[in-house]
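*Asks:* Fold the following.
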Amino acid sequence: MLTSIRCVAIAAIATLATSQVALAAIHFEGFEDPGWAPGGASWNNFSGGSIQRVASGGGIAGVASASGSAHAEIYDLQVGADVFGDPSLGARSPYTQFGGYSSSFGSGFTASLAVYLDPAAWTDGQGFDYSVAVNNQSGVHLRDFIFHVGKDGGDLKVNASNNTDLAFNAFKLNTENAGDFSTVTGPGWYSLEHAFYNVGGFLTVDFNLLDAGGTLLHSITRTTSDSIATTVGGNRYGYMAYNNIEGLAIDNTSLSANGGVIPEATAAVVWVGLSLVGGLRFRQRGSVKTA
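*Replies:* This next block holds a predicted model:
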């Protein structure tokens, strides 16, 4: 009997895995085209800074690209006024349209951006806010989902929320999600991933931090009261709401349909299956907060 249960569990897990990883690519930008320049439906300059393509190992940061022979850097940071009227370096820096804005949610989508993080090279007060926004079904901006990345107290921390000050904010780094931040301890490429999916008819978003090999390091989940059926549309921008790291290196901007991670409800089913076939332990993925 146990053998039969194991076979059923394995089959179920295989089906779930296949359905979750079969993503439909909507947009990808790896900066490999030698003629790449900002503009159009990809990355654009904004008032707080500019973006340029650089060869692997070149540019201000001098780092090897996350993949391929090129990546991009954000540079020429400008001091602007944030929403509270205080000057902020790099406020309203470059943004991407992920190939174009959408008013259709479909079965969900996942946005990902590779960023080079180096705790030793940053000082306290340095960092950036990176937002991915969702539209409503009329194609109008609905809500932002923002990674907060910055160095405070000697540590490079990653947290998330739905708001930005367009400037460094240590309070958000340390206290959002009941203090459930991640600490980056070594230099390298990391992916900031936003996974948008449907739970019980409402928009839910995972903020996932992954290392260069794709291993999930930390995850924070935020739920909303936004109805998938009547309110939520598709992607809007990916946006450096502020960035005070001159030469911040980015690579491999992507948007894919059908999500990119196993949502919590599905993960619970997988956990049951794994417990049947081998007693494997499912790692808790992070805090749940209401936007």
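*Asks:* contacts and neighbour counts: CA atoms only from here.
*Replies:* OK.
*Asks:* for the host helix or strand of residue 289, packing partners?
*Replies:* Element membership for residue 289 (DSSP states H and E) is strand 288-290. In terms of contacts (3 or more Cα pairs under 8 Å, 6 or more residues apart in numbering; DSSP states H and E), strand 288-290 is packed against strand 216-227.
*Asks:* go again using 10 Å as the cut-off
*Replies:* Strand 288-290 is packed against helix 170-179, strand 202-210, strand 216-227, with contacts defined by 3 or more Cα pairs under 10 Å, 6 or more residues apart in numbering; DSSP states H and E.
*Asks:* Here is a second sequence; please produce its structure as well for comparison:
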Amino acid sequence: MLVSVRHLKKNFDLGRRQSVCAINGVSFDIHEGETLGLVGESGCGKSTTGRTILGLYEPSEGQVTFRGQDIHRLKGQARRQVQRNMQMIFQDPYASLNPRASVFDLIAEPLDIHGLYRDPKEKAQRIGMLLEEVGLSASFVGRYPHEFSGGQRQRIGIARALALEPAFIVADEPISALDVSIQVQIVHLLQRLQQERGLTFLFIAHDLSMVQYVSDRVGVMYMGAMAELASSEELYHNPLHPYTQVLLSAIPVPDPQIQRQRSDQVFRGERPSSLVPTIGCAFRSRCPRAMAACQSQAPVWREHTPGHFAACHALDAEGHHQ
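*Replies:* So this is what the prediction gives:
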């Protein structure tokens, strides 16, 4: 097991005695060499989960371990060593690159922070190799972010994430700001890098069809909590949670005949406010299978069939779990 997340919570203080619970008791594992997809509507806590795993946010409760070490308890050099092994590719290549820094300086920054490559010639060689590895020319080192397209900027961001030879990368919606044709190129690049380097990915996105294509397993989040987790194939062919079923029904099917025959499900009701603490199941106001228990008790996250997890009172009532 490379990364293990247990009962992770993250609250943000909004002032005036108000706080918002962005992650509420999330638990899952990420196996070495796999891509775990994390999907859900905007504001469901996907990005906060990724950033808290990496230590960019301190958790309010819970534990994140990397190769058995509790990340948030590590200090000093031990924490720096783990953080070297865990990097992030950000959503917006326009915002995540300092416009005043050259490509050379952008990629050199993590190398300098960790005191690698004392020899300037070696460092320059390393940066040139990283650029070529992501499909850019080593001659681009003197250029600035505004001189590149969105796809090229994302490639620079990927080169920077690779600079420290990480084992684990959180890709936070790495293609959502790009044109569709460029999205496919970036996904293929990430898949090639994974094979060549043995990387492990947490791939965060809201596009379910792309996540199915990219991921070995997929987790679905709703209002800061995990709704369902299964292998990509199992989740798409046998979704258990009502929320997952509605999300999947919204994906267009290329065959017009099949598309016409489908009974599209739609969300009813309003999504509750994240500022108001939820009693019971957060999805109950929009759920076609809501029952009495959903009003007062939070559903339990459990394994219903081998490797297929979900948190739903209706499933428990039907005796889905082992």
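*Asks:* Superposed, what's their TM-score?
*Replies:* Once superposed, chain against chain, the TM-score is 0.24 (TM-score structural alignment, normalised by the length of structure 1); 116 aligned residues with a Cα RMSD of 6.3 Å.
*Asks:* In JSON lines: the helices and strands packed on strand 288-290 of structure 1, plus mean neighbour count.
*Replies:* Converted to JSON lines, these look like this (neighbours: other Cα atoms under 10 Å):
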{"stretch": "helix 170-179", "mean neighbour count": "16"}
{"stretch": "strand 202-210", "mean neighbour count": "23"}
{"stretch": "strand 216-227", "mean neighbour count": "18"}
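*Asks:* Output these as JSON lines; include the columns distance to residue 13 of structure 1.
*Replies:* Compiled in JSON lines, these are given as follows (distance: least, Cα to Cα, whole Å):
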{"stretch": "helix 170-179", "distance to residue 13 of structure 1": "30"}
{"stretch": "strand 202-210", "distance to residue 13 of structure 1": "21"}
{"stretch": "strand 216-227", "distance to residue 13 of structure 1": "19"}
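*Asks:* Ok, which of those comes nearest residue 243 of structure 1?
*Replies:* helix 170-179 (14.1 Å; Cα to Cα).
*Asks:* Next secondary structure after that closest one?
*Replies:* strand 182-184.
*Asks:* Show me what that following strand is in contact with.
*Replies:* 117-119, 149-151, 155-159, 173-174, 190, 209, 211, 217-220 (Cα atoms under 10 Å, 6 or more residues apart in numbering).
*Asks:* can you give me the angle whichever helix or strand comes after it makes with strand 202-210?
*Replies:* The first helix or strand that comes after strand 182-184 of structure 1 along the chain, using DSSP H and E, is strand 188-199. Relative orientation of strand 188-199 of structure 1 versus strand 202-210 (axes from the mean of the first three to the mean of the last three Cα atoms, to 10 degrees): 160 degrees.
*Asks:* list the helices and strands strand 188-199 of structure 1 packs on?
*Replies:* strand 109-117, strand 127-136, strand 141-152, strand 202-210, strand 216-227, strand 248-257.
*Asks:* how about the helices in structure 2?
*Replies:* Secondary structure of structure 2 (DSSP state H): helices at 46-54, 76-84, 103-113, 120-133, 150-162, 180-197, 208-214, 232-237, 242-249, 256-261, 292-296, 313-318.
*Asks:* ok, residue 269 of structure 1 touching residue 15?
*Replies:* No: with contact defined as Cα atoms under 10 Å, residue 269 of structure 1 does not count as touching residue 15 (11.7 Å).
*Asks:* Count the residues that sit near residue 152 of structure 2.
*Replies:* Residue 152 of structure 2 has 18 neighbours, counted by other Cα atoms under 10 Å.
*Asks:* How much space separates it from residue 46 of structure 2?
*Replies:* Between residue 152 of structure 2 and residue 46 of structure 2 the computed distance is 25 Å (Cα to Cα, to the nearest Å).
*Asks:* now do residue 203 of structure 2
*Replies:* 10 Å.
*Asks:* Kindly report the same for residue 78 of structure 2.
*Replies:* According to Cα to Cα, residue 78 of structure 2 and residue 46 of structure 2 sit 27 Å apart.
*Asks:* Tell me which of these two has more neighbours.
*Replies:* residue 46 (29 against 12).
*Asks:* surely the more buried one meets residue 24?
*Replies:* No: with contact defined as Cα under 10 Å, residue 46 of structure 2 does not count as touching residue 24 (11.4 Å).
*Asks:* Isn't residue 132 of structure 2 up against residue 189?
*Replies:* No: with contact defined as Cα under 10 Å, residue 132 of structure 2 does not reach residue 189; the gap is 11.8 Å.
*Asks:* got any residues that touch both of these two?
*Replies:* Residues touching both residue 132 of structure 2 and residue 189 (Cα under 10 Å, 6+ apart) are residue 155.
*Asks:* Excluding chain neighbours, what is closest to residue 142 of structure 1?
*Replies:* Take residue 142 of structure 1 and drop its neighbours on the chain: the residue closest to it by Cα to Cα, 6 or more residues apart in numbering is residue 135, 4.8 Å away.
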